[in-house]
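# Predicted model, plus sequence, below.
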Amino acid sequence: MYYRMIKPTAALSPWVECYWQVQFESGLNVKEETILPNGKVEMIFALQGNYQVVNRKTKHVKEAWLSGLQLEPLHIEYSGTSNLVGIRFKPYGLFPFLTIPICETANFVEPCSDIFGSVYQQLYDVLLQLNHESYIGQSIDHFLLNLINEMKTKQYKLMKEISSQLQKNSNQAISDLALNLGYTERHLTRLCRDQFGVSPKMIARIFRFERALSNLFGCPDAPNVNRAIELGFYDQSHFLKEFKRFSGMTPEVYKQKAKNASNFL
């Protein structure tokens, strides 16, 4: 497997975490990959490979698709030679590039043609011809800089602060967060739905789950009973319920899968 990450230009770094490319050979047999919620949004260009979404409304994805903020496990089947290039947005990063309400992308996987029309096609055609890291980065930079709506970037610092606060303290009452930021709870909720696609409470839950995943993956042999409070859950029962809600499995099953599988994210 070949994998690399590419930094976006500084003008896009408030919104984009990175670009990436992965190439691998999976053989003729169909394989399934499970992608768990992580608070990120991805735009993916399949330069090679056959992909099918197992558990979303859109089943067959071709050439390019957008994977919005996911709220449950995403199962994808693939086969053959794969060459993927992706844009990884920050949790609030997709908003200024869309002309549709961002809530329409939450927990969905949609073809880029349905969201961006034919605009994405030019970038896709360029990526097919490129392999050098700098050229790929420059081409995606150009695409996004032409796509961004500057009027939608005005509240970047606020969105960054909301995201930071929810990551640091997932149990913080939304009313307290709103008060600290100088907003009503209702207004804060509307802002998050408008620019993240989901409520602030859901964002906090996803961040807490992602933190639990990282902890389990990094320390798979530590007992679960010691993790719950440390990770921001109220108790062991709350930890187990939330983990199964977002992963579809228990922490013990996840730890075993994470130990043994290369196609489990």
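Looks like it came in fine.
# Please make it C-alpha for all contacts and neighbour counts, starting now.
Noted.
# Now name the helix or strand holding Q138.
Using DSSP states H and E, Q138 sits within helix 133-147.
# Now that helix: buried residues?
Buried residues in helix 133-147, defined by neighbour count with 16 or more other Cα atoms under 10 Å: 136-137, 139-141, 144, 147.
# Ignoring the adjacent residues along the chain, who's closest to F246?
Spatial nearest neighbour of F246, excluding adjacent residues (Cα to Cα, 6 or more residues apart in numbering): E72 at 4.8 Å.
# so what secondary structure elements neighbour the helix holding Q138?
Where contact means 3 or more Cα pairs under 8 Å, 6 or more residues apart in numbering; DSSP states H and E, helix 133-147 is packed against helix 119-129.
# structure B:
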Amino acid sequence: MNLAPAAFDFLPAQPGMANHFDDYIELRDHISQEGFPVLFYQFVVPPEHPGRCPLIPGGCIDILFPFGAQVSGPMVIGGVRSRTLSLQPGTTYFGARLLPVPLAPHSLIPVKKLANSCVPLGEFLPARLCSMLRLPLEGGSFFSRISLFQEGITRVTALAPLGGDREPKGLGPAIDRICEARGNISLSHLSGIANCSSRHFRSLFEAYVGIPPKTFCQIVRFQSAVRQLLQPGKIAFSNVVSESGYYDQAHFIREFKKFSRECPTVWLTHLLQKNHN
């Protein structure tokens, strides 16, 4: 699936991670040959840290690898609802954030069941495929881990799927168009891009992305607003509303609260307070 730069730019932000851990680093990239976008990141949870980190909806999955003395195995985190992620103090975490589309054909569970869940990698992919993604428990730099993960996931996606076909050809361009439009696009337009009926497109989208296309569009729009709110300097709400495609300020606040559980000003205040605590 070859996604254009617009989709590459969408990869959702998790400001809770960046603002909770001083050594947080990230790199936007794509998986070789497959061409789908991925965000790699890494951070260390200090020994004195409570180990709790807030996450917001992003529409992607995170594959998170812990490195430390006493850690569990890698886990897969769905990205549809706000949640607090429990982490192990004194542990290094390396993560890869991507759309579930290329892994969906290999999944042991329906992707839509993962959307609101956090499961061990071994419950998501067969053991043989998990071994391809396994990273050394100790040592290695951020960039060496990226290289190893890229090698592993390229091998995984090259294998024949467990059942059915690989992702439909029209799905990638439709996702690309959603991201390019910041989520402001109709289902009928998307089904036209995918060359199928609206009902069939909705079914395909849920099977490979894990959520209805309408919900994904709303999350893309929400993430667009989050990115603007996090820009340096003060940004007027009216600009965020218009540039993100909300009808008015009431629509913006209502949808923002749906995904963050707080109105924009309260959410931003809490985020900044946590950054300084």
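Everything's here; your move. Quantities reported herein were computed from a predicted structural model and do not represent experimental measurements.
# re earlier: tell me the one of the buried residues of helix 133-147 of the first structure nearest C219 of the first structure?
G137 (34.3 Å; Cα to Cα).
# could you measure the aligned partner of that closest one in the second structure against V38 of the second structure, distance?
Using TM-score structural alignment as the criterion, G137 of the first structure maps onto I146 of the second structure. Noted for I146 of the second structure: a distance of 10 Å to V38 of the second structure, by Cα to Cα, to the nearest Å.
# Is the aligned partner of F201 of the second structure in the first structure within a helix or a strand, and which one?
Correspondence of F201 of the second structure to the first structure, assessed by TM-score structural alignment: L188. If you go by DSSP H and E, L188 of the first structure is part of helix 185-195.
# coming back round to it: assign the closest residue to the match of G137 of the first structure other than its chain neighbours to helix, strand or coil.
In this structure, I146 of the second structure finds its nearest non-sequential neighbour in F40, 7.0 Å apart by Cα to Cα, 6+ apart. With DSSP: H, G, I helix; E, B strand; the rest coil as the basis, F40 of the second structure sits in strand.
# Contact partners for F40 of the second structure?
26-29, 94-97, 146 (Cα atoms under 8 Å, 6 or more residues apart in numbering).
# Could you work out the most separated pair of those?
So, the contacts of F40 of the second structure by Cα to Cα: farthest apart are D29 and F94, at 14.7 Å.
# So between those two, which is more surrounded?
F94 (22 against 15; other Cα atoms under 10 Å).
# Can you tell me the element that one falls in?
strand 91-98.
# Packing partners of that strand?
Short answer (3+ Cα pairs under 8 Å, 6+ apart): strand 91-98 of the second structure packs on strand 37-45, strand 61-67.
# what angle do the helix holding Q138 of the first structure and helix 119-129 make?
Angle of helix 133-147 of the first structure versus helix 119-129, following axes from the mean of the first three to the mean of the last three Cα atoms, to 10 degrees, is 170 degrees.
# Other residues contacting helix 133-147 of the first structure?
Residues contacting helix 133-147 of the first structure (Cα under 8 Å, 6+ apart): 6-9, 12, 19, 97, 123, 126-127, 130.
# ok, and the most crowded of these?
That'd be Y19 among those, by other Cα under 10 Å, with 23 neighbours.
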